[in-house]
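1. Coordinates only, no sequence provided:
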């Protein structure tokens, strides 16, 4: 049996634009109608009240994610557009200038980045650099008067996250974290099922994310990445557990897995397992790996279960419950994410995935590492 979640266009716009109020969580109720184009869905997410100019976005760092995901998504957005780039590669700069018609005056290096403050065409800076560089460029962008989207994880330490939030507050600029799955209908459905108790109260969450990473990439350099798979794919498991349960965890236990490739994993963990404890006795059993492919978010409840497999990819997500398969329209997650932030800037309202959420998650990641290192249960009291 297929479970088909549809609605009228008006209801779609209303539900995608609304938020569930919470200090750490704000989601739209998923009611995605098949047949809408990605452009219509992006427009619905932005809730266009009246015509206005598109906000200019500059991508800082032109690696794989910018190249394969963000730049193409910016060709589909309704409230923002790609107007600038920051790169240390002259060859990449020339290629991007030609491909996306970017004027020379909107091309920056890491050395002259601060002069972006004099460019009124750029409203938003999207930081897509190695994790250890997130704090520096977020702070510099805020001081330059630009609103900021920062890729996940927000930073490599709690202190850096706090400094980023303070810098944006001092500059009166908005800060958002690149949590694209908060705009993805399958993941939103997990939140809705749990909140509405469609299968009874949730008892156990299972979250797994992993890949077989190629050797020699910056993500295996602890100085650049801050850690291994936990900092990269593991954060999706943490997020998935939290937005499915709808509560913050209260404690964590964890264990690092064995290393079977000492050359590849000389600086970071190869895998980690951890258990998050939530109020009411709910638990989330999580696992991440840089040596094994896995992609699952599952909730076992009183009267059934619901899951996504794969759960965290850029496209082709699939869902199922004990009653049958889910049939929900696929969307361009990054386009919806960036349009939502542009709309926040235009309406002068806080993002649903703000810096405070990124800080919360880095606190949890830090506690997971501590629990794995010490073998002790670590309470989470400052979320």
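-> Perfect, I can see it now. From a predicted model like this one, the values you see are computed outputs, not experimental measurements.
2. drop to CA atoms for contacts and neighbour counts, all remaining ones
-> OK.
3. buried ones in stretch 289-298?
-> Across stretch 289-298, burial judged by 16 or more other Cα atoms under 10 Å covers 289, 290, 291, 294, 295, 296, 297, 298.
4. Put this next to the previous one:
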């Protein structure tokens, strides 16, 4: 495997454009791909498991959990026999379960690398929630683990499959806004307790910039249609216990080829969910821009009407199709996840060294 540098990784990730996820191609193999859901927290139980019934190429094959009672209850709700319930401790047994082809890792970010590598070592394809991992070293280890056994790795970037964000990308690509000059984005939420896993570096990863600021970084990249060549950033936090281990407020600039500039902010101490694209011939405002539902988009001040779609079913079916067809390009690859963590690390380096950092 060629050595992955920050620069060639960024260039490679940029080549994977936000795809036309809504135009699914029927798999040559009509058999749905079996997925094991690893981690049964709120996101899994409220957004992933309920939407499996809307998938065309994906089915639930097993659950993997560290909470036996919850696993048994969820398995019962979805008609799984007890033989399809695995624990974190004995998940190596999934290697002998041919019904499981994909493991979807939906746990706190600090555990992503460990679980993803274990799933790959069991010979399974991996879909891992964002952010990909706690640092770029872990990201590379995940990519290598899948490469070694010949399985595929997708990151759970749902906005690449969501109708409003897809329309925003179409508008940027079509020239409707003219030449894109600036992309602004703020994403944050208020973390009120130091008991949340978000406040623990070992579980929550870098902090707000990786957990919620990732939406701003992602939006800038897919709206610009490119990867940044350099970054500038700041870091700040309130002097309170919940921010002892993790990042709170980060402001950052991403500099793209062609003069496009991204201006972003993220925090665990205020709420925001928006992006704004400023072009030479028009403006696109999105607030909220990347929610689960309830998007509001305005083109040159006029409210847009965009039919919603099922972003979770689209995301899962896309990966199932990629599993069935190894030649099918991934829309949200492990390399893209690594790219984003490298951008975050460069932002923090910029903040510490008080200079622009090249990628």
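-> Okay, I see it. Keep in mind that this is a model prediction, so the values were computed, not measured.
5. just to revisit the earlier point, which one of the buried residues of stretch 289-298 of the first structure sits closest to residue 204 of the first structure?
-> Distance to residue 204 of the first structure across those (Cα to Cα) is lowest for residue 298, with 8.2 Å.
6. Skipping its backbone neighbours, what lies nearest the aligned partner of the closest one in the second structure in space?
-> For residue 298 of the first structure, the aligned position in the second structure is occupied by residue 276, per TM-score structural alignment. Spatial nearest neighbour of residue 276 of the second structure, excluding adjacent residues (Cα to Cα, 6 or more residues apart in numbering): residue 285 at 4.6 Å.
7. which residues does the residue mapped onto that neighbour from the first structure contact?
-> With TM-score structural alignment as the criterion, residue 285 of the second structure lines up with residue 307 in the first structure. By Cα atoms under 8 Å, 6 or more residues apart in numbering, the contact set of residue 307 of the first structure is 190, 296, 297, 298, 299, 319, 320, 321.
8. Swap in 10 Å and give it another go.
-> Counting by Cα atoms under 10 Å, 6 or more residues apart in numbering, residue 307 of the first structure makes contact with 186-187, 189-190, 205-207, 296-300, 318-322, 325-326.
9. can you check residue 120 of the second structure too?
-> By Cα under 10 Å, 6+ apart, the contact set of residue 120 of the second structure is 95, 102-103, 126, 142-153.
10. again, only using 6 Å
-> residue 146 (Cα atoms under 6 Å, 6 or more residues apart in numbering).
11. Report the secondary structure state of it.
-> helix (DSSP: H, G, I helix; E, B strand; the rest coil).
12. Helices of the stretch 201-350 of the first structure, start to end?
-> Assigned by DSSP state H, counting those that start in this stretch, the helices in the stretch 201-350 of the first structure fall at 222-225, 229, 235-245, 333-347.
13. now for residue 100 of the second structure: what does it line up with in the first structure?
-> Using TM-score structural alignment, the equivalent of residue 100 of the second structure in the first structure is residue 122.
14. let me fix that: residue 87 of the second structure
-> Alignment note (TM-score structural alignment): residue 87 of the second structure maps to residue 109 of the first structure.
15. now do residue 59 of the second structure
-> Counting by TM-score structural alignment, residue 59 of the second structure lines up with residue 81 in the first structure.
16. gap between residue 76 of the second structure and residue 126 of the second structure?
-> Going from residue 76 of the second structure to residue 126 of the second structure by Cα to Cα, to the nearest Å gives 24 Å.
17. which one of the two has more residues nearby?
-> Between residue 76 of the second structure and residue 126, residue 126 has the larger neighbour count (other Cα atoms under 10 Å), namely 29 against 12.
18. so that one touches residue 101, yeah?
-> No - counting by Cα atoms under 6 Å, residue 101 is not a contact partner of residue 126 of the second structure; they are 8.7 Å apart.
19. Can you add mean neighbour count and distance to residue 131 of the first structure and give the helices of the stretch 201-350 of the first structure back as a markdown table?
-> Formatted as a markdown table, the helices of the stretch 201-350 of the first structure follow (neighbours: other Cα atoms under 10 Å; distance: least, Cα to Cα, whole Å):
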| stretch | mean neighbour count | distance to residue 131 of the first structure |
| --- | --- | --- |
| helix 222-225 | 18 | 5 |
| helix 229 | 26 | 12 |
| helix 235-245 | 24 | 13 |
| helix 333-347 | 24 | 19 |
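20. out of those, which comes closest to residue 57 of the first structure?
-> Taking Cα to Cα, helix 333-347 is the member of the helices of the stretch 201-350 of the first structure nearest to residue 57 of the first structure, at 9.2 Å.
21. Would you mind getting the average deviation of the following helix or strand past that closest one from the second structure?
-> As assigned by DSSP states H and E, the chain's next helix or strand after helix 333-347 of the first structure is helix 355-374. Compared with the second structure after the fit, helix 355-374 of the first structure shows a mean deviation of 1.0 Å (mean Cα distance after the TM-score superposition for the first structure).
22. corresponding residues in the second structure for the helix or strand containing residue 12 of the first structure?
-> Under the criterion of DSSP H and E, residue 12 of the first structure resides in helix 9-17. Aligned by TM-score structural alignment, helix 9-17 of the first structure falls on no residue of the second structure.
23. Quick check: the match of residue 298 of the first structure touching residue 184?
-> Yes - counting by Cα under 6 Å, residue 184 is a contact partner of residue 276 of the second structure at 5.1 Å.
24. angle of the helix holding residue 12 of the first structure against helix 333-347?
-> 80 degrees (axes from the mean of the first three to the mean of the last three Cα atoms, to 10 degrees).
25. Okay, buried residues for helix 9-17 of the first structure please.
-> Within helix 9-17 of the first structure, the residues that count as buried by 16+ other Cα under 10 Å are 9, 12, 13, 14, 15, 16, 17.
26. Give the next helix or strand downstream of that helix.
-> Sequence-wise, the next helix or strand downstream of helix 9-17 of the first structure (DSSP H and E) is helix 38-46.
27. Can you name the residues that contact residue 90 of the second structure?
-> By Cα under 6 Å, 6+ apart, the contact set of residue 90 of the second structure is empty.
28. so the match of residue 87 of the second structure touches residue 87, yeah?
-> Yes - shown here, residue 109 of the first structure and residue 87 form a contact pair, counting by Cα under 6 Å, at 5.1 Å.
29. any idea how far the residue mapped onto residue 231 of the second structure from the first structure lies from residue 374 of the first structure?
-> In the first structure, the residue paired with residue 231 of the second structure according to TM-score structural alignment is residue 252. Going from residue 252 of the first structure to residue 374 of the first structure by Cα to Cα gives 12 Å.
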